[in-house]
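> Predicted coordinates and the sequence they were generated for:
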Amino acid sequence: MLAGTMIGSGIFMSPQWVLYYMGSPGASLLIWAACGILSMLGALSYAELGTVIKESGGEYIYILRNVGILPAFLLAYTSVFVVRPASIAAISIGFSEYVVAAFFQDCPLPQVVVKCTAAACILVLSVINCLNVRLAASLMNFFTAAKLIVLLVITVGGMVLLVKGNTHVFQNAFENTAVGFGPIGVAFYQGLWSYDGWNNLNPVIEELKNPEVNLPRAVMIAVPLVTCIYLLVNVSYFTVMTPQEFLSSDAVAISWGLKVLGSWTWLISLGAALSTFGSVNGIFFTGGRVCYVAAREGHLPNILSMVHVKRLTPSPALILTSAISLSMIIPSDFSTLVNFTR
């Protein structure tokens, strides 16, 4: 759940924006490493909270039990009506851009097609999560395995070229590095977006077996694993593409595939689509529980605390999240939604 949610659209979309704001490959890699360390510190703190307060709801329930009603109320509304839906909308757009890019390789992506595909992604996953918890969890396992295989292909391909001497980008790795709080701060927003999901077990901790052992274990395995993968994938990108090619690409992984895999580039497109699709599924799975718990505590309408009699899924909460996410797709693009959620 943790690795599957963290690895989503970010590693396929954000590297371009991190480089754009930092100006150099070396500084970009430092940002990715720093974001991983920061995420690990946050995840360990959440693991401690989760083993002490064994209630679903994540940060909402922690604030409610330790700070008070008003801050928890404000966080619930922010999470349910802004952060979670915007995350779903952004990752769905990332999914749709990689799907549509496979059919429009030599021309700009038509935004109507992109947004309709993103809407279809949201609707399909909303139905799946409303129908069956086990099906949603099984899909999570499948998509996690698929995205790790694709990232392994990118990593190995880049390492092979690096060993062969394709190191020209790293010879002046810090040239043109941007200096200032503004560019570094926005670059951190883009990098941290790719690590978003490190706290995704806490909202469903009531459904986790033996949380005292499994929650810290999951954190200490998943976050370092994802950090190493992100760094290796970025090195692979820079090994194959110049910064100029990097910045001019609509889909970095596809551009990498065209230069390395040739006619097999469709594998990267498929993998990126599966990765983002699985990440949206993970946010749906946990986001519905946050809304459900907030309603159970009386901070949202009672109907949102209801679950399906037979399927035992928080259907009203999931339907509300889907509706808000669909409305956010219409006026926004990927970068705008990422900065908005941060």
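Okay, I see it. Predicted model only: the values in this text are computed from it and were never measured.
> alpha carbons only for contacts and neighbour counts from here, please
OK.
> who are the neighbours of the strand or helix carrying residue 84, in terms of helices and strands?
In the assignment (DSSP states H and E), residue 84 maps to helix 84-101. Here helix 84-101 touches helix 111-131, helix 266-296, helix 315-329, helix 334-341, going by 3 or more Cα pairs under 8 Å, 6 or more residues apart in numbering; DSSP states H and E.
> Could you say which one of these comes nearest to residue 57?
Comparison of those against residue 57 by Cα to Cα identifies helix 266-296 as nearest, at 4.7 Å.
> Check the offset of that closest one from the chain's centre.
Relative to its chain's centre, helix 266-296 lies at 8 Å (Cα atoms, centre = their mean, to the nearest Å).
> ok, now stretch 312-322?
In terms of Cα atoms, centre = their mean, the centre of stretch 312-322 is set 20 Å apart from its chain centre.
> Which residues does it contact?
Outside stretch 312-322, the residues that touch it by Cα atoms under 8 Å, 6 or more residues apart in numbering are 80-81, 84-85, 122-123, 126, 129-133, 284, 287-289, 291-292, 303-308.
> now stretch 199-214
If you take Cα under 8 Å, 6+ apart as the criterion, stretch 199-214 is touched by 1-2, 5, 43, 46-47, 50-51, 54-59, 215, 282-283, 286-287, 289-290.
> Return the members of those classed as buried.
Listed as buried from the contacts of stretch 199-214 are 1-2, 5, 43, 46-47, 50-51, 54-59, 215, 282-283, 286-287, 289-290; burial here means 16 or more other Cα atoms under 10 Å.
> Can you tell me which of those residues end up in strands?
Assigned to strands by DSSP state E, none of the buried ones among the contacts of stretch 199-214 qualify.
> let's bring in a second model and compare:
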Amino acid sequence: MISNENEFKRRTSLSSSLRRLQKRHGTTSTGGLELIEHDYSQQETDVECRPSPDGNARDNANHYLESDQAKTEDKSFVIERTFGSMHCTSILLGVLVSFGSLFSVREIFMNCGGLIPALFVWISAGAMMFVGAQCYAELATCIPKSGGDFVYLYHALPTPMPAFMQVWMGLVMGSGATISALGKMGGVQFLKLVCRRCDDIDRSSPLVIIVAALIICLLIMMHCRSSLLSAWFQVSLTCIKLGSFAFIIALGFVHIVTGRTSNLKENMWYPLPTNQASPMVAFAVSSMSFTGWQSLTFVTEEVKKPEKNIPYVTSFSVLIAIGLCMALNISYATLLTPQELLSSQPIIMLIGDKVLGSWSKLVHLPILICTLSDINIIILIVSRMFFSAGRERQSPSLWAMLNVRYNTPSPAILVMLPIALILLVLDISSVLSILGPFQWLTSAMVVATLLIYRIRYPDRDRPFKVPWAFPFIYILYCIFLTSLAIYNNPRVLGLVLAIIAPAFPLQIILIRLRRPRTFLRAVGNVTRFLQKLLLVAKPDDSGQDINL
């Protein structure tokens, strides 16, 4: 296989002619546009003529070709299932136990009025997230295709427009605004951790932008190199993160065991600090902290035994996240006074100053780890949505191709890089406020498709099935959160509509309308050039096809 790979790389170099490449790989015609397909079984094998054991010279080329084809016929050119239960658990815990556990505590305590109502809010929000996670788990086992929200909306609804809107929002907000904002935060935390003179550094500083660009580029390169490598990197980040949180929890429980509970008693219950405080706002904030439990549905085709791992790992991870958030809140209430909990300074900084003393700079490490973890997971899930969109002809066909050497969707990954780098120089923090309402509304639509699939395909095999009441409960819950967000900030609705609006004409112009043959020929030339440049080819999806 090494010689075959070297031969393929030699023949697909930029200096090789298109005729020679087509002769080797074959072509398929799609609407007048020729796209190159990769077929391992059709590769030539260079062998020499050797004498047979009986002394008679004969050509062994056919023998070696037949044996090589027999080995490659069993291995299709698709994304490999490399994610085990450990990788899946680290992905979910990495996104569930993140910034919400560090920065949303003050807002929850301020809108609740103490530890007891705050714990009730965390449990209630966690229970709703558990219901939604169960609904997504049924969809993932019923429709074992990668792509998450895009796949479920595309196959369930009569129009592809809602699914295309997911791709558009993933392109603008997921791969653009979110990754660039997290990259800047990671740059700030890294500089504060390693540099003594960077305590007051601004996020718009050129040095921060350079470090953020390096972080984003390195993570994207890692994903292009190996999906399994990125999964193991996520395992290590999650372990470090959980270790940091376990240290904070241990500090709080040591104070309780040793009788230092004065702060805990004061934080149990107190009047709401302001007239604008509302438990509903705390409920919405805690719900936003639990987002990301649907991440595994975007990588279903890469999960080993998805019919078992996705439901079990999702349930286990959500329950662990609820328990960790409650334990962290108890530790915060034990270590800090009510005035410190409600102050504007981040809680993690206050704990570092009180506990670590001169080593307080180490508190920037868990924040940096959370940043790297979130960027890593966003690249993973958004790229799989782009890959699925390309496979369903809702995005450029190049996005649906895999690297022939590493079996990674490198075009779908690399498309995020220029957008994130461009938005690094812009201040888009205000736009991120629309992510919550849009995600809740999308989740309501996706869970509604669960009812559509049950009615449309009642006989389909469902390894995991939830009660009928779960979809209705979660849909009402998402509608409530969306309405609450729009009521508290009507400007959010305008931002959502302004960002989504370009998706309608783009979908009509680029996908629905009949395009001139000259345009298709130009796109074909660009696609072939990028295929040879990136060494990518269309995968064999025969093992992933599902009749819907």
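Received it, and whenever you're ready, just let me know what you need. What you are looking at is a predicted structure, and each value in this text was computed from that prediction instead of being measured.
> Any quick ChimeraX command for the buried ones out of the contacts of stretch 312-322 of the first structure?
A single ChimeraX command suffices to select whichever of these are buried according to 16+ other Cα under 10 Å:
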select :80,81,84,85,122,123,126,129,130,131,133,284,287,288,289,291,292,304,305,306,307
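> all helices of the stretch 101-250 of the first structure, in order?
Secondary structure of the stretch 101-250 of the first structure (DSSP state H, counting those that start in this stretch): helices located at 111-131, 133-163, 181-195, 211-240, 243-248.
> what's the helix or strand just after the last one aligned against in the second structure?
Which is helix 243-248 of the first structure. Going down the chain from helix 243-248 of the first structure, the next helix or strand is helix 252-260, by DSSP H and E. Under TM-score structural alignment, the alignment places helix 252-260 of the first structure onto residues 347-355 of the second structure.
> State the number of residues packed around residue 11 of the first structure.
Per other Cα atoms under 10 Å, the neighbour tally for residue 11 of the first structure reads 26.
> what's the spacing between it and residue 55 of the first structure?
Here residue 11 of the first structure is placed at a distance of 31 Å from residue 55 of the first structure (Cα to Cα, to the nearest Å).
> so stretch 400-417 of the second structure corresponds to what in the first structure?
Aligned using TM-score structural alignment, stretch 400-417 of the second structure spans residues 305-322 in the first structure.
> same question, stretch 321-328 of the second structure
Under TM-score structural alignment, the match for stretch 321-328 of the second structure is residues 226-233.
> Contacts for the matching stretch next, please.
With Cα under 8 Å, 6+ apart, stretch 226-233 of the first structure has contacts from 3, 6-7, 11, 29, 32-33, 36, 151, 154-155, 158, 195.
> Distance check, residue 252 of the second structure against residue 533 of the second structure.
Taken as Cα to Cα, the span from residue 252 of the second structure to residue 533 of the second structure is 55 Å.
> neighbour count winner among the two?
residue 252 (24 against 13).
> need the contact list for that one.
For residue 252 of the second structure, the contact set (Cα under 8 Å, 6+ apart) comprises 330, 331, 332, 334, 335.
> 7 Å instead, please
The neighbours of residue 252 of the second structure, taking Cα atoms under 7 Å, 6 or more residues apart in numbering as the test, are 331, 334, 335.
> ok, the closest residue to the second one other than its chain neighbours to residue 350 of the second structure distance?
Closest residue in space to residue 334 of the second structure, ignoring its immediate chain neighbours: residue 264 at 4.5 Å, by Cα to Cα, 6 or more residues apart in numbering. Using Cα to Cα, one obtains 16 Å as the distance from residue 264 of the second structure to residue 350 of the second structure.
> okay, the two: which has more neighbours?
Ranked by neighbour count (other Cα under 10 Å), residue 264 of the second structure and residue 350 place residue 264 first, with 23 against 19.
> The more buried one contacts residue 333, correct?
Yes. Residue 264 of the second structure lies in contact with residue 333 (Cα atoms under 7 Å); the separation is 5.2 Å.
> wait, what's in contact with the aligned partner of residue 138 of the first structure in the second structure?
Aligned counterpart of residue 138 of the first structure in the second structure: residue 232 (TM-score structural alignment). Taking Cα under 7 Å, 6+ apart, we find residue 232 of the second structure in contact with residue 87.
> how much space between residue 232 of the second structure and residue 483 of the second structure?
39 Å.
> ditto for residue 442 of the second structure
In terms of Cα to Cα, residue 442 of the second structure sits 13 Å off from residue 483 of the second structure.
> Compare those two (neighbour count), which wins?
Per other Cα under 10 Å, whichever of residue 442 of the second structure and residue 483 has more neighbours is residue 442, with 20 against 16.
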